[in-house]
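give me coordinates for this.
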Amino acid sequence: MRLTRPLLAVLTAAALLLTAAGCTARPGDAAAQPTGSTEHSLESGGISRDYRVYRPAGARAGAALVVVLHGGYGSGAQAERAYGWNEQADSDGFVVAYPDGLARAWNTEGGDCCGPAERRSVDDVAFISAMVAAITNDHGIDPSRVYLTGMSNGGIMAYTLTCRTTLFAAVAPVAATQLADCPTPAPVSVLHIHGTADEAVRYDGGPGDNTSTVIDGPPVPELHNQWRRHNGCPDPTTTTAGPVTTSRATCPADREVTLITIDGAGHQWPGADRTPMRERLLGTDPPSTALNATATIAQFFTQHHR
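Sure thing, here's the model as predicted:
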């Protein structure tokens, strides 16, 4: 059953009453929450949905929250292992959430993407909104410092969430595009990271080469310009260092819209550890070593509050 938007507020309020599975801490008692990685679930749209939370030992009440969305065929556990966000959280003191898409995919509400989640019209906006509400309550998160990033299908979902909600102070899609309709999104800081040799989600737009779902989005520079217009930003300032080109627009209300282009990089999370078996099985590209995407995104997030 698809959860309609009018019920989203009810679901979100109900999510505030949930505690971690097997945890006896009272909602809102951040000091009682366990540190390290824990598994949780909540019901959304009649489906039990799973997510993981990493709370570093240094996290305090009023910490920031970073939501990390895995790519197609991935999972929350895979994203937790692959992208280095736990280590970044240990350094910076924020909490990280790793939700699971249904059948390892997200329904991005556009472009026939992706898999069973799209075919069953799963309301992933409702699920992730409820998850954010639950974690914000349980861990004493500062609601003005809730951030979102994602890889590939997860990055596309990040754009959908940015178009449908006002939860996030800043978003950072990686190797992604926008497929959902988005005529009047709320102003938000955006950092997009993309390789010019990405054949799954093409930098120049058009249908990508993907064995399961053809991703057909706008050219990435055009998408960057759309978000500049949404935020009322001036023309960007562009700098190049080796294969990395950064186009940064400083916008009203201390917002920012930035595109980082990595020349020759494919469909991957820059700076991640190599996983040769996954690369062989799924035909994915090795991570670029020209940029540490996690550290770059974390620094971007610290500069922007809602």
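
all contacts plus neighbour counts: C-alpha atoms, from now on.
Fine.

which stretches in the stretch 201-306 of the chain count as helices?
Ranges of helices in the stretch 201-306 of the chain, per DSSP state H, counting those that start in this stretch, are 220-230, 276-282, 293-302.

list just the one of those that sits closest to A133.
helix 293-302 (19.2 Å; Cα to Cα).

same list (the helices of the stretch 201-306 of the chain) but as TSV, adding mean neighbour count.
Written out in TSV, the entries for the helices of the stretch 201-306 of the chain read as follows (neighbours: other Cα atoms under 10 Å):
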stretch	mean neighbour count
helix 220-230	18
helix 276-282	11
helix 293-302	18
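
please generate a structure for the following sequence too, so the two can be compared:
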Amino acid sequence: MFNKNKNFNLLSLMLVALTIAYLSVAASFQKIRPESVQSFSFTIDGRERNYLAYVPKNFADAQSAFPVVIVLHGGGGPMGNAEMMMETSGWAQKSEREKFLAVFPNGTLRDPGKPVELKGNIQEWSDGSGRSYAEQNGVDDVAFINMLIDDLFVKFPADKERIFVTGFSNGASMAFRLGVELSGRIAAIAPVAGVFSNPPSALNSPVSLFYISGSEDKRPEISTSKNPFNTSILEDKRPQASPKEFSSFSQNPVALWAQMLGCPGPSKASLKDRNVRTIAYAPCRGNSEVVTYTIEGMGHVYPGARTELWEEGADNPANDIINATDVAWDFFKTHKKTSVQSLLHNDQCQIFRERNEKIKCWEKALTDELKERGLEASFLLFKELYNADQDFAGECHAFTHLIGTEAYNLFKNNKDFSVPAVVSFCNYGFYHGFMEALLTTGGNIEEARKFCAYIDEKLAGKNPESPEQCYHGIGHGNAGVHDKRLWGNADAIITQGLKICKFVADTKDRLYRCASGVYNAISDFHTKGEFGFSMDMIDMEDPLKICSEQSKEYQEPCYGNMKSVVSTVTGGDFKKVTAIVSKIPDIHNAEVTMWYLAGYNMNTKLYLKDYSSDIAICRSAPSDLYFPCIRGLATGFLWYATPEEEYKGALNFCALDTLLSEERHACFLEIIPRLSFYYSYTKVMEICETKLVPDAWKETCRTKQLNQKINSN
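Next up, the predicted model:
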């Protein structure tokens, strides 16, 4: 008997399944909301120029400035003008999901009196090659885009530090030109299948490059005055690069761009998903980066575009190996424009050949910025200098210590003194310096405790670890150095310091943090030769002897915080560090010390791409220290990696192919719960949903917020 309800339910399920399947395929090409598309025009050089702007929903409610992606159409074909580029590329939909402003300018028609065509009367850009009608007739598209950017700042809350340019074919070639001639305004470019015409010898300001091309694209990638592809009859007055200037690189746009940015040699070419060859150059000047994807077997197309719109007989149909829009945005969102001011500071300091002279120059720059523009501005400069120079990054904790010392003067003289969450940079050295200044220049313990209460109130939600590190700072600052009678007497200073810690700490965890600060200070006094101490007072055979002499409750914070002494004794040799730790008689103390020292070991190694030697040392350690060592290496990224992006380094380390499966497990088990101490709950939830967290760990990431504080410094 026919059952109408049963068959209806079956049909409904089939329709639902088909709908889900359709949506999964068409997700990146959902319909564009017409109300989000706005059209603008203005006149420049006597020509009316226009562009479309896709404004995401809730744009008006934005609490901060939006990134801008300028998307340049190709010369003819299915991406031949602004509207077609918006319809086919997926940038408008990406804008809606990721909340940035997508802008689609129009080039110049060969015959402005006739409608645009896929072939024939096409719209083109003056890309520097000399091939286009626009260039041969004196159209200045660089000036057009420059004025367009000005127009955006008037009409929208656009972020001046996050202006990006991408484009296809002729539009990609124009992106190259804009990256050179508007380098002071653009943070990064992502050309797809373009020509780099007449490359200059250098960029005035760093601009990162992400280039996508097909291995079967027959169009040349470099156009110069000697290249027959360049049919220009116009004189190019830009500074030209001689062949000798690029003698160390092959003639391709990526290598040329890398040399203009002063990048080191490329990483080894690798295959992504077996069909995409990748090459990367980093670190480059001003924290810039150069990356290329070459798609095997692909011709002159925009990968991931709406394939049904490509005309029959194209070089190669667009394919689904990658989506150019997705990968370009992933690249863009990790790059911001380094400020002219930070570049100026860094350039001024780079004239010094001696490392110590550079450090003094950077210290002055940070101090001047703090006094002139405030604490947050000083940390912004700090972040940019960190990204610009490996030597600066290697001393980052000391620089935050300096900022803390200088900031105390603002605190004691300014009732409206405000501490931003960024003071957490580079393992909270700010609190060390601040408390040392407070307790040695007339402040008292009660004032220190009130300051930590202020930090607890203001920053606990944004950076849960900050209040605890403030107590570590109290221990670091109150280590008796203001009483000259105690100089050179470690036992007396420790006794006095721990007494104050017991008085000031209101929880067991904060007592631990405060005590760890005392021992941290003792270690630094020895290595720096301060307050009557020197390395001559350390037993080179047993540099941790002082810790074995402490009462049991203070042995752990002592062992874990004599880091600088151990590093000095071993000359930074991690294998020797491991040997010293293996001599600690108490297994628990040895495990904690191994974790601390492995993390400290990463302070000067984070710029490396290969950590296999350190991993090998962990594997050769005694069995009890093996996993604490691996976990410590990963934690070092949270302490010292790129400010505000520390989690990326840690999670990428945990995902290394060179790690064994049990090592990766131990690594993720350490890092994922620890995220909740360095970032707000909202930020942790965002991190959980990124590709950095493997699917198998996402549920743990969403739910494993540790309630009990982890001892970390």
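
TM between them?
The TM-score (TM-score structural alignment, normalised by the length of structure 1) is 0.79; 259 aligned residues with a Cα RMSD of 2.2 Å.

would you turn the helices of the stretch 201-306 of structure 1 into a markdown table with distance to Y159 of structure 1?
Supplementary listing: the helices of the stretch 201-306 of structure 1 in a markdown table, determined by distance: least, Cα to Cα, whole Å:
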| stretch | distance to Y159 of structure 1 |
| --- | --- |
| helix 220-230 | 10 |
| helix 276-282 | 24 |
| helix 293-302 | 15 |
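
contacting residues for F104 of structure 2?
Residues in contact with F104 of structure 2, defined by Cα atoms under 8 Å, 6 or more residues apart in numbering, are Y51, L52, A53, I70, V71, L72, H73, A82, E83, M85, M86.

how does it look with 7 Å?
With contacts taken as Cα atoms under 7 Å, 6 or more residues apart in numbering, F104 of structure 2 has the following neighbours: Y51, L52, A53, I70, V71, L72, A82, M86.

among those residues, which pair sits farthest apart?
Using Cα to Cα, the contacts of F104 of structure 2 reach their maximum pairwise distance at A53 and L72, which is 12.3 Å.

which one's more surrounded, the two?
The neighbour count for A53 of structure 2 versus L72, taken as other Cα atoms under 10 Å, is higher for L72 (31 against 22).

the more buried one matches what in structure 1?
For L72 of structure 2, the aligned position in structure 1 is occupied by L69, per TM-score structural alignment.

isn't that match right next to T149, touching?
Yes: taking Cα atoms under 7 Å as the contact criterion, L69 of structure 1 and T149 are neighbours in contact, 6.3 Å apart.

which neighbours do the two share?
A shared contact of L69 of structure 1 and T149, defined by Cα under 7 Å, 6+ apart, is any residue touching both; here these are G155.

picking up where we left off before, okay if I get the contacts of F104 of structure 2 as TSV plus distance to D140 of structure 2?
Supplementary listing: these in TSV, determined by distance: Cα to Cα, whole Å:
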residue	distance to D140 of structure 2
Y51	16
L52	19
A53	21
I70	17
V71	17
L72	15
A82	18
M86	23
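
so which of these is the most crowded?
Result: L72 is most packed of these (other Cα under 10 Å), 31 neighbours.

so who does that residue touch?
Shown in contact with L72 of structure 2 (Cα under 7 Å, 6+ apart): F104, P105, T166, G167, F168, G171.

the fourth one matches what in structure 1?
So that's G167 of structure 2. Alignment of G167 of structure 2 against structure 1 is given by TM-score structural alignment, with G150 as its counterpart.

what's the average distance of the host helix or strand of its match to structure 2?
Per DSSP states H and E, G150 of structure 1 falls inside strand 146-151. Relative to structure 2, and after both are superposed, strand 146-151 of structure 1 has an average distance of 0.4 Å to its aligned residues, where the measure is mean Cα distance after the TM-score superposition for structure 1.
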